[in-house]
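Novice: could you work out the structure for the sequence below:
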Amino acid sequence: MNIKSFSRLLLLASLWGGSFLFMRISAPVLGAIPTAFGRVAFGALGLLAILLVMGVRLSFEGRSKAVLGIGIITSGVPFLMYSLAAMVLPAGYSSILNATTPLMGVVIGGSFFGEQITLKKLMGVAIGLSGVFVLTETGPVAMNVATILAVMACLTATLCYGFASYLTKRLITDHTRIDNRVLAFGSQLGAVFTLAPFMVWQTYNKPIAWAHIGIEVWLSMLALGLLCTSFAYILFFRLIAEIGALKTLTVTFLIPLFGVFWGWLLLGERLSVGYALGGGMIGVALWLVLRPTSRPPHPLAPRTD
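Specialist: Reported below is the predicted structural model:
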């Protein structure tokens, strides 16, 4: 990986780590539904503008229903779950829990899609779940019903992400070649349609005093949609093209570092030994799951024993 690609990887990690900061600023003021809806709405508009500027053809290649449907589990539900969690949990807390996404992918792949679960991956899942337990027991947030529900919301989001990769392949990429950037836009559009009814309900039953919303909340929502979603998706797919999917997934190791750092730096969130213990265990689990499997020797290769 050259220095430019590594710099882009760090930038992507800082943006996705920053998303938990911006949700933590916006959700307690606006509520979970407006925060999630605002993110996907700004994200869709930002991606549309980028695609038009880049001259990308906006075509779903006859798979528009599948693309929009995938948006429910890639953005709609996860962003709502993280917004709900942001009303209770510190930004660093949620970013560490987000790192369990590859572990969920292992469990889901083995349970529903016939993927082989190796002993190494099984150990990774076990260590990762133990890390979640350690984090919730020793982290800086008091354990109560609200905290447990917030942690479950984060894990629900990672569960959606775990399903998303397999369903995207089966429903879309196995049938046609859609530009990944258009797929990203379609997923945000699908999330907009998913969350719109909830936003209408929120507006009717619990109207927000928009005139009294502080500038920091508006800036957080713009950053959440345009930087952490629109620009981050473009950066993500560029990295996949440059260094491959596996190396790009190492961003998962870096996101918690930035999530904890931004929360400490800008929100004054308290650090604790729980971050180090729980986050460290989840990091080890990710290494076990994402580490490339060594190839068996070629049948004609000379023996070395």
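Novice: could you use CA atoms for every contact and neighbour count after this?
Specialist: Noted.
Novice: list the contacts of Met123.
Specialist: When contacts are counted by Cα atoms under 8 Å, 6 or more residues apart in numbering, Met123 touches 285, 288.
Novice: this one as well, want them side by side:
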Amino acid sequence: MPPSGRTDAGALPPAAIALMLLLSAVWGLNMVAVKVTSAGIPPVLQAGLRSTLAALIVPLLCRPLGLRFGDWRRGGTLAAGVLAGALFAVEFIALYIGLSLTTASRAVIFLYGAPFWVALGTHYLVPGDRLTRAKAIGLCIAFGGLVLAFADGLRAPVGPDALLGDLLCLVGGALWAATTVLVKASSLRRAPAALVLQYQLIVSAPLLLLASPLLGEAWVIDPQPLVVGAFLYQAAGIAGASYLAWFWLVSRHSASRLAAFSVLTPVFGVLAGALLLGESLGVGFLLAVMLVALGLWLVNRPAG
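Specialist: Take a look at the predicted model:
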């Protein structure tokens, strides 16, 4: 039985759906933030510095919210926490290398196959979070809407290493899913969300900072105000507040239903790009959003 206050089975309550919509919008804007920050900080170094700063910020966020950390020396969470942090680091390394080899549209499609991996993992490893027919159909429809939203970009010419880039982005999505399933299927499920997040930040920070020079990145930072602002948004808003909220949700609700909402993230990213960077929207974008919404409704229908 899940601990008191945790309701893993059944459809997501309205409050959880509202929070996931907010998180998807925040993560969608993060795509723009990463792009802006990359103009002044190399990507893997950026991820390492983000984890480092977020690890310092999270305790400051927890105090006013009354969130506790628990004791990492008890509860048997250390091994699972270290593994989660390692998965988190390798996910970003695979994603950033993949992005450099393939197009952004193709990267999005392969990365956001993650909800399928989460649904399969929880089906076999997490009691009460089964992959029903309605959930499977909903995931397919939502993913179809995502493909439609990026259809124009998928037709763009690609380089000779695009297939390798696609594969790395697929691996990144699978590792993202593996981390989510690990949190639900291991002792981390009983740990406070703040402790789960700190494991990932503290373990991933040195791994990412070590990987940066090994991947040939020059540690040269151009601290333009826009770059610094976008980086702080990532560290405090994304790796700090939003991930803390995400792990709080994962500890209490169906991981597969929550993960399905992540397909909205690139949709919000497109909208953010249109509003902030002046990027154009494809003709089928509205239809794509409708398909995603329909798919999410099917995923979140109560099992009957």
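Novice: TM-score them against each other, please.
Specialist: TM-score for the superposed chains, counting by TM-score structural alignment, normalised by the length of structure 2: 0.73, backed by 286 aligned residues with a Cα RMSD of 3.9 Å.
Novice: before we move on, what SS does Tyr124 of structure 2 have?
Specialist: helix (DSSP: H, G, I helix; E, B strand; the rest coil).
Novice: tell me the contacts of it?
Specialist: Arg130.
Novice: for Arg130 of structure 2, see how far away it is.
Specialist: Taking Cα to Cα, to the nearest Å as the measure, Tyr124 of structure 2 and Arg130 of structure 2 are separated by 8 Å.
Novice: can you check Gly153 of structure 2 too?
Specialist: From Gly153 of structure 2 to Arg130 of structure 2 the distance is 34 Å (Cα to Cα).
Novice: next one: Arg68 of structure 2
Specialist: 30 Å.
Novice: can you check Pro225 of structure 2 too?
Specialist: From Pro225 of structure 2 to Arg130 of structure 2 the distance is 47 Å (Cα to Cα).
Novice: out of these two, which sits in the more crowded spot?
Specialist: Arg130 (19 against 9; other Cα atoms under 10 Å).
Novice: so who does that one touch?
Specialist: 119, 122-124.
Novice: just the buried ones from the residues you listed, in ChimeraX syntax?
Specialist: The buried subset of the contacts of Arg130 of structure 2, as determined by 16 or more other Cα atoms under 10 Å, is captured in ChimeraX by this line:
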select :119,122,123
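Novice: tabulate the contacts of Arg130 of structure 2 (TSV), appending distance to Gly85 of structure 2.
Specialist: What follows is these, written out as TSV (distance: Cα to Cα, whole Å):
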residue	distance to Gly85 of structure 2
Ala119	21
Thr122	20
His123	23
Tyr124	23
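Novice: now, the most widely separated pair of the contacts of Arg130 of structure 2?
Specialist: Ala119 and Tyr124 (8.9 Å; Cα to Cα).
Novice: after the helix or strand hosting Leu149 of structure 1, next one along is what?
Specialist: Using DSSP states H and E, Leu149 of structure 1 maps to helix 145-168. Per DSSP H and E, the first helix or strand lying C-terminal to helix 145-168 of structure 1 is helix 180-205.
Novice: what is that next one packed up against?
Specialist: Counting contacts by 3 or more Cα pairs under 8 Å, 6 or more residues apart in numbering; DSSP states H and E, helix 180-205 of structure 1 packs against helix 32-54, helix 64-71, helix 232-243.
Novice: want to try a markdown table for those, with mean neighbour count and distance to Val151 of structure 1 as columns?
Specialist: Output for these, formatted as a markdown table (neighbours: other Cα atoms under 10 Å; distance: least, Cα to Cα, whole Å):
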| stretch | mean neighbour count | distance to Val151 of structure 1 |
| --- | --- | --- |
| helix 32-54 | 22 | 15 |
| helix 64-71 | 22 | 22 |
| helix 232-243 | 17 | 25 |
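Novice: quick one: which of the ones you listed is nearest Trp210 of structure 1?
Specialist: Of all these, it is helix 32-54 that lies closest to Trp210 of structure 1, at 11.3 Å by Cα to Cα.
Novice: what packs against the closest one?
Specialist: helix 3-30, helix 77-86, helix 180-205, helix 215-222.
Novice: distance to Arg63 of structure 1 added to those helices, as a markdown table?
Specialist: Formatted as a markdown table, these follow (distance: least, Cα to Cα, whole Å):
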| stretch | distance to Arg63 of structure 1 |
| --- | --- |
| helix 3-30 | 28 |
| helix 77-86 | 21 |
| helix 180-205 | 10 |
| helix 215-222 | 30 |
